[in-house]
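Asks: Below are the sequence and a predicted model for it; my questions follow.
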Amino acid sequence: MQRLFPVSGRDPGQDDGSPALGTLLGLADAYAYPPRESGPYLRANMVSGLDGAARAEGRSAPLSSPADMRIFGTLRALADVVVVGAETVRQEGYRPAKVREAFADRRAADGQPPAAAIAVVSRSLDLDLAAPLFTRPVVPTLVLTGAAAKEADVAAVRGAGARVVVAGDGDGVDPVRAVRELAALGLGRMLHEGGPRLLAQFTAAGAVDELCLTLSPLVTAGDEPRIMHGPAVVPPSRFRPLSVLEEDGFLFTRYVRA
């Protein structure tokens, strides 16, 4: 893996004994969150083809690569919580975040549990509560929903061992309130994994601080959604590039809100 931007930046492990870029710990240094005292921070991680498609054959996996999966795992290992929409959970077959031994000491030193919690955003609470995400999580799964959710559905989710977090006054979730509620639980380092509609909602609300976008050298065409496929951001929100890495033709970009 090589760094393309910033050109003057020195890669970890170049000559100071720190982990080399491309290794898990080197990537952890390259993608480190801001200090906790600066407040909650929401990072999004998505992949798209050259034509902007966020999926191929209905899933993101065909657009990925081994390097992309290393970064995916690293971002999860750095996060307190992974925010994801219920539809993406169903389409991608989500499972609990893994305990990654390479990051065990780092997480323990930061006061984090062995793995990130998964926070599922669901308006209807139509969830497969028998799935491993609810039956075998390392840390309890969270479900973000609105205050209008049916009491019986809320009880069922809680009965499955998940924690219900109300993050909206109606039947939906307010992105800004979701960030606030998660931060109040001590989950200030957040990783948003979509899907496209949910990410568009969070971005339109001004809740996204950073976008990590993998650009895959593949073209799929078709009618798959873009990485954000929902409400418009008005006026358009400007982000500035922080870094660009490359491996096997894949570009791993990192943008922060300007």
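Replies: That came in fine, so what should we check first?
Asks: Please count neighbours and contacts with C-alpha atoms only from this point.
Replies: Will do.
Asks: Can you give the contact residues for the longest helix along the chain?
Replies: Counting by DSSP state H, the longest helix found in the chain is helix 66-78. The contact list for helix 66-78 (Cα atoms under 8 Å, 6 or more residues apart in numbering) reads 22, 24, 27-28, 31-33, 45, 82, 97, 100, 103, 107, 115-116, 189, 191, 214, 247, 252.
Asks: How far off centre is it?
Replies: Offset of helix 66-78 from its chain centre (Cα atoms, centre = their mean, to the nearest Å): 10 Å.
Asks: Pull out the buried residues from that helix.
Replies: Using 16 or more other Cα atoms under 10 Å as the test for burial, helix 66-78 gives 67-68, 71-78.
Asks: Which two of those residues have the greatest separation?
Replies: Ala67 and Leu78 (16.7 Å; Cα to Cα).
Asks: Quick check: the gap between Ala32 and Leu25.
Replies: 10 Å (Cα to Cα, to the nearest Å).
Asks: Ok, Tyr255 next?
Replies: For Tyr255 relative to Leu25 (Cα to Cα), the value is 21 Å.
Asks: Asp209 too?
Replies: 23 Å.
Asks: so where does Ala200 fall, helix or strand?
Replies: Element membership for Ala200 (DSSP states H and E) is helix 196-204.
Asks: Tell me which stretches of the protein form strands.
Replies: 2-5, 41-48, 81-85, 117-121, 142-145, 163-166, 189-192, 210-215, 239-247, 250-257 (DSSP state E).
Asks: Confirm for me that Arg3 is in contact with Glu246.
Replies: Yes - using Cα atoms under 8 Å, Arg3 makes contact with Glu246 at a distance of 6.4 Å.
Asks: one step back: name the residue in Ala32 and Leu25 with the higher neighbour count.
Replies: For Ala32 versus Leu25, neighbours defined as other Cα atoms under 10 Å are more numerous around Leu25 (18 against 13).
Asks: Take this one as well and set it beside the first:
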Amino acid sequence: MRKLYPAADQPSDLVDLYRPPPGPWLRLNFVSSLDGAGHVDGRSEPLSGPADKRVFGVLRMLCDALVVGAGTVREEGYHALRLDAGRRAWRAANGLPEYPVLVVVSARLDLDPGHRALAEAPVRPIVLTHAGAEPGRLAEVADIVAVGDGEVDLAAGIAALRERGLAHILSEGGPRLFGSLTAAGLVDELCLTLSPLLAGPGAGRITAGPGVDAPTHLTLRHVLLDDGLLFLRHSR
């Protein structure tokens, strides 16, 4: 992997490049085609590659919690949130628990408690929902945290996670969660992989939902290149 910006001759260790600042931090990680598609045939996998998966793994290793929408868990075929021995050892050496916590956002709680992402999780997951939702059997496999009355209050949800000591939060989407986090002013950073593909018309963007009052300005922190994939990191 080659560093193009800011100084190409500086070390390009991925952990150092993506290490979050101290204190609360919410980072998004997405992949997009050159023409703005967030998926191909409903999944982001065709836009990815080995280098993207390396960054993907590093970002998971660095976080305290991984926040995803229920639709993304189903559509992307999420597995239990596990890390290899080397990454677990790195976390232990840096004062982190062995695994990050999976957090699923679901207004309808239409999740199968037997889904492998929940039932096989190495640490008990959390489900963010609202007060009107009925947990049912989900409470057997996850902590149900109700934030908001008729809909999920993401600001309150993120605050509840931080009260549990989950300061560095990573989100992998999907697009509607991305849009809602942006609208709530909660996004500190976007890590975007640009795939050298033209997906053509039809596919949605990496963000979705109602419009926002004003754009959020982010600053470019670095640009990496590997096998035609561009890795952009922008933050507040």
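Replies: Nice, I can see it. This structure is a prediction, so every number in the text was calculated from the model and none was measured.
Asks: just to revisit the earlier point, output the strands of structure 1 in TSV; the columns should cover mean neighbour count.
Replies: Output for those, formatted as TSV (neighbours: other Cα atoms under 10 Å):
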stretch	mean neighbour count
strand 2-5	15
strand 41-48	22
strand 81-85	25
strand 117-121	26
strand 142-145	26
strand 163-166	19
strand 189-192	26
strand 210-215	23
strand 239-247	16
strand 250-257	19
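Asks: With distance to Asp11 of structure 1 as extra columns, can I get those strands in a markdown table?
Replies: Compiled in a markdown table, those are given as follows (distance: least, Cα to Cα, whole Å):
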| stretch | distance to Asp11 of structure 1 |
| --- | --- |
| strand 2-5 | 7 |
| strand 41-48 | 21 |
| strand 81-85 | 27 |
| strand 117-121 | 30 |
| strand 142-145 | 36 |
| strand 163-166 | 40 |
| strand 189-192 | 24 |
| strand 210-215 | 18 |
| strand 239-247 | 10 |
| strand 250-257 | 15 |
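Asks: what's near enough to touch the counterpart of Cys191 of structure 2 in structure 1?
Replies: Correspondence of Cys191 of structure 2 to structure 1, assessed by TM-score structural alignment: Cys212. Residues in contact with Cys212 of structure 1 (Cα under 8 Å, 6+ apart) are 43-46, 252-255.
Asks: if we go to 10 Å?
Replies: Applying Cα atoms under 10 Å, 6 or more residues apart in numbering to Cys212 of structure 1 gives the contacts 31, 43-47, 71-72, 75, 191-192, 241-244, 252-256.
Asks: Next, name the residue at the spatial heart of structure 2.
Replies: Ser171 (2.0 Å; Cα atoms, centre = their mean).
Asks: Now which residue in structure 1 aligns to that one?
Replies: With TM-score structural alignment as the criterion, Ser171 of structure 2 matches His192.
Asks: repeat for Asp227 of structure 2
Replies: Here Asp227 of structure 2 is matched to Asp248 in structure 1, going by TM-score structural alignment.
Asks: hang on, isn't its match packed against Met1?
Replies: Yes - counting by Cα atoms under 10 Å, Asp248 of structure 1 touches Met1, with 8.2 Å between them.
Asks: The residue of structure 1 sitting at the aligned position of Asp110 of structure 2: what's it in contact with?
Replies: Aligning on TM-score structural alignment places Asp110 of structure 2 opposite Asp126 in structure 1. The contact partners of Asp126 of structure 1, by Cα under 10 Å, 6+ apart, come to 86-87, 153, 157.
Asks: What residues does the nearest residue to Pro132 of structure 1 once chain neighbours are set aside make contact with?
Replies: In this structure, Pro132 of structure 1 finds its nearest non-sequential neighbour in Arg95, 5.9 Å apart by Cα to Cα, 6 or more residues apart in numbering. Residues in contact with Arg95 of structure 1 (Cα under 10 Å, 6+ apart) are 89, 118, 131-137.
Asks: Looking at structure 1, name the residue matched to Val67 of structure 2.
Replies: By TM-score structural alignment, Val67 of structure 2 lines up with Val83.
Asks: try Leu154 of structure 2
Replies: In structure 1, Leu154 of structure 2 lands on Pro175 (TM-score structural alignment).
Asks: Against Ala117 of structure 1, how distant is the residue lying closest to its match once chain neighbours are set aside?
Replies: Among residues not flanking Pro175 of structure 1 along the chain, Phe202 sits closest, at 5.2 Å (Cα to Cα, 6+ apart). Using Cα to Cα, Phe202 of structure 1 is found at 19 Å from Ala117 of structure 1.
Asks: What of Gly172 of structure 1?
Replies: 21 Å.
Asks: circling back to that earlier point, residues in contact with the match of Ser171 of structure 2?
Replies: By Cα under 10 Å, 6+ apart, the neighbours of His192 of structure 1 are 42-46, 76, 79, 81-85, 119, 198-199, 202, 208, 210-212.
Asks: Same check on Gly49 of structure 1?
Replies: Counting by Cα under 10 Å, 6+ apart, Gly49 of structure 1 touches 55-56, 60, 62-64, 214-221, 226-227, 250.
Asks: Excluding chain neighbours, give the residue nearest to Ala162 of structure 1 in space.
Replies: Closest to Ala162 of structure 1 by Cα to Cα, 6+ apart is Thr141, at 5.0 Å.
Asks: I figured the one you found was touching Ala115, is that so?
Replies: No - counting by Cα under 10 Å, Thr141 of structure 1 stays clear of Ala115, with 11.2 Å between them.
Asks: Spell out which residues are contacts of both of the two.
Replies: Contacts common to Thr141 of structure 1 and Ala115, judged by Cα under 10 Å, 6+ apart, are 81, 96-97.
Asks: Just name the closest of these to Ser237 of structure 1, please.
Replies: Closest to Ser237 of structure 1, out of all of those and judged by Cα to Cα, is Val81, at 24.5 Å.
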